[in-house]
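[1] Task: produce atomic coordinates for the following.
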Amino acid sequence: MTALAEYQRLECPALWRERSGDQRRPVVVALGDATLVITDDRSGRPLAHWSLPAIRRVNPGEIPALYAPGEGEDETLEIDETAMVAALDKVRSLILARRPHPGRLRGTLMAAGAALVAGLAVFWLPGAMVRHTAQVLPFSTREEIGEDLVADLSRLTGSPCATPQGTAALTRLGQRLGLPGEPLHILVVRDGVSGALHLPGRTVVVSRRLLDRYETPEVLAGYILAERLRAEADDPVRAALDWAGLGPTFKLLTTGELPVSATTGYTEHLLTEPPVPVDPEALATRFNVLKVVSGPYARTIDATGESVLPLIETDPGAVGLWEPVLTDSDWVSLQQICD
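    Sure thing, here's the model as predicted:
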């Protein structure tokens, strides 16, 4: 049996030299299952057994082929029989293919790692950078982004309304409806906004119609509080940076500045987006924490009261645990802010 299935027996003449400096002598070489057997061509006496996995070819591509039993060995074997040379080359190829290849594995792992990094760069990095940037921004930078977006919004709505008395009333309303230490920046616009819209920097833009249509400020307060819950659920800075893209976000993260051009047109997109529904129970809790009457706003949203039942059932006004949103004079000044 031989190491190759296609040969039951394979042997040929060759020239063998046991040590460097010795004369080459004629031998017969036979391919075995795991060894190459070298015998004297006259007596048939075995002279050497070479392990097939250890054999190396000294002169690849040349004929006669010159072999050695291993690295650094003086012993050599010269074969010019093409069938035996081809068989030995095939055996060597099979043996090499079955050996572990650390370099190949390393290359595969490196390629997989590179693909993973590329995938992260394309799919994970932009979102991660936007989230991280939004988390580390100081409030002053959030305010600046909000101011830039107000300017962008003004292209569609006109400049925010302002009178001395009305602006003072808005300041007091922002303090009244903000959480402790977190006053809101409230602006009124004539057109373009149907109800209310939140922007970075705790900025809420409201429509003039909310001032003209209702007798008391509680409905306006409800729209503002609903926008604040939306902003707390989905950071408006993160949404703006998603729009701006990776390049401007990276610049903001490294320099603290967001190019105005990066968010141009973003507010137009906001105006076309339907408002995200607000959990009535969470909104009812905010009304109760701030002691604001919730019934008028609830009836404005749903006259039947079915979808806003928590706002009606826990209305602070029903149990006397409420405080005015604005004084009557401030409410009148606010209603006149766009005149």
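[2] Please make it C-alpha for all contacts and neighbour counts, starting now.
    Noted.
[3] Now residue 311: closest residue in space that isn't a chain neighbour?
    Counting by CA to CA, 6 or more residues apart in numbering, residue 311 lies nearest to residue 284, which is 4.9 Å off, once chain neighbours are set aside.
[4] Remind me which helix or strand that neighbour belongs to.
    Under the assignment given by DSSP states H and E, the secondary-structure element containing residue 284 is helix 280-290.
[5] In terms of secondary structure, what does whatever helix or strand comes next after that helix contact?
    Tracing the chain past helix 280-290, the next element assigned as helix or strand by DSSP H and E is helix 295-301. Applying 3 or more CA pairs under 8 Å, 6 or more residues apart in numbering; DSSP states H and E, one finds that helix 295-301 makes contact with helix 218-233, helix 309-313.
[6] Another sequence for comparison is provided below:
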Amino acid sequence: MTALKEFQRLEAEGVWRATPADQRKDVIVSLGDASLTILDLRENVLAHWSIAAVARANKGQRPAIYHPDGDPGETLEFGDDSTQMIEAIERIRAAIDKSRAKPGKLRFWITGLIAATVVAGMVFWLPDALLRHTVQVVPTVKRVEIGEALLSRITRISGKACMTRDAREPLRRLASRVLGPAQRGALVVLPGGVAETAHLPGGRILLNRSLIEDPEEPDVTAGYILTERLRALTQDPLEEMLIQTGLWSSLQLLTTGQLSDDDLQRYSEYLLGRAPAPLSTDVIIAGFETAELRTTPYAYAVDITGESTLQLIEADPMAGKSPRPVLSDADWLRLQGICGE
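    Predicted coordinates for the structure are as follows:
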């Protein structure tokens, strides 16, 4: 740092003291290249100060008293007749101070950046990470428990699940045929509430009674059941639920293993009111092929004209084949009376 050009070669009289125990001496102070040279009246050099390391002991007061930073015992005073020298020192010190890094400001910005990162993590990363972790660690038995709790609340709205003694085994055989032997108890037929189908954590699939009573053949009902299972495979039912109920719900389930009654009630109402999630034609066809089910009866049930489901009709994976029957005629007739009316 070079002294400001207008103040170069500036000299002024002052009073210098090396230590508090020494006598004060009249001196000549010369302003040089960002430094002060202190000379006695015979021009012998007594001290050499760097202005960058000069501090003022009495800001705004006169006589102006300076000392080396960290050593207030050595002092240099300027009276009112050294106004130009005081002004020069102050301007140079200000310029030097401005060019220095400000640790306080740096700490402020670093702290702010860290805080912003933490907040951003809590807002954008934490909810998703917590959700994914919760979905991964919740065991099957807890999922089934949550599904049963939801079903209990749904039936308060829809009415008690339909079941007759004659329909019990046909319903289990239908579930086994469409979903696999391990899912024999997965189907629940409701007298109302759900418009068509819905699925719950734990594997339950809900059917409106009309999907049992109205179709002429069980292939239609099987198609609706399988399509709902494909939706459940597209997105984890527990994950879907926790997205709807929010961050606190995930945290509560993770830490206590429980969900609040309010969350269960809100989600059961959401399930009954939502529209079925759309599935791609390719996913549906692949699923029907794996299950050895015809897509054509389901396609015409969705759209009686077949216009919007033409791809399902034309790409029926069982066309020209003889797939296993969904149910026997006798079982189908018994199943259609499941609601006992």
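[7] Going along the chain, name the helices of structure 2.
    Using DSSP state H, the helices assigned to structure 2 run over residues 83-99, 103-120, 126-137, 140-158, 165-179, 210-213, 218-234, 237-245, 247-256, 261-273, 281-291, 296-302, 310-314, 329-336.
[8] would a markdown table of those with distance to residue 37 of structure 2 and mean neighbour count be doable?
    As requested, the helices of structure 2 are arranged in a markdown table below (distance: least, CA to CA, whole Å; neighbours: other CA atoms under 10 Å):
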| stretch | distance to residue 37 of structure 2 | mean neighbour count |
| --- | --- | --- |
| helix 83-99 | 12 | 16 |
| helix 103-120 | 30 | 12 |
| helix 126-137 | 61 | 15 |
| helix 140-158 | 83 | 17 |
| helix 165-179 | 96 | 20 |
| helix 210-213 | 102 | 19 |
| helix 218-234 | 82 | 21 |
| helix 237-245 | 73 | 18 |
| helix 247-256 | 68 | 16 |
| helix 261-273 | 79 | 16 |
| helix 281-291 | 88 | 16 |
| helix 296-302 | 98 | 20 |
| helix 310-314 | 95 | 16 |
| helix 329-336 | 109 | 18 |
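[9] Select, out of these, the one closest to residue 192 of structure 2.
    Nearest to residue 192 of structure 2, of all those, is helix 140-158, at 4.7 Å by CA to CA.
[10] What range does the closest one cover in structure 1?
    Equivalent residues of helix 140-158 of structure 2 are located at 139-157 in structure 1, counting by TM-score structural alignment.
[11] what's the mean distance for that stretch versus structure 2?
    Once fitted to structure 2, stretch 139-157 of structure 1 is off its aligned match by 1.5 Å on average (mean CA distance after the TM-score superposition for structure 1).
[12] Residue 133 of structure 1 versus the residue nearest the centre of structure 1, what's the distance?
    For structure 1, the residue whose C-alpha lies nearest the mean C-alpha position (CA atoms, centre = their mean) is residue 124; its distance is 1.3 Å. From residue 124 of structure 1 over to residue 133 of structure 1 the distance is 14 Å, taken as CA to CA, to the nearest Å.
[13] which residues sit in contact with the nearest residue to residue 198 of structure 2 once chain neighbours are set aside?
    Leaving aside its chain neighbours, residue 198 of structure 2 sits nearest to residue 206 (5.1 Å; criterion: CA to CA, 6+ apart). Residue 206 of structure 2 makes contacts with 187, 188, 189, 190, 194, 197, 198, 199, 200, as judged by CA atoms under 8 Å, 6 or more residues apart in numbering.
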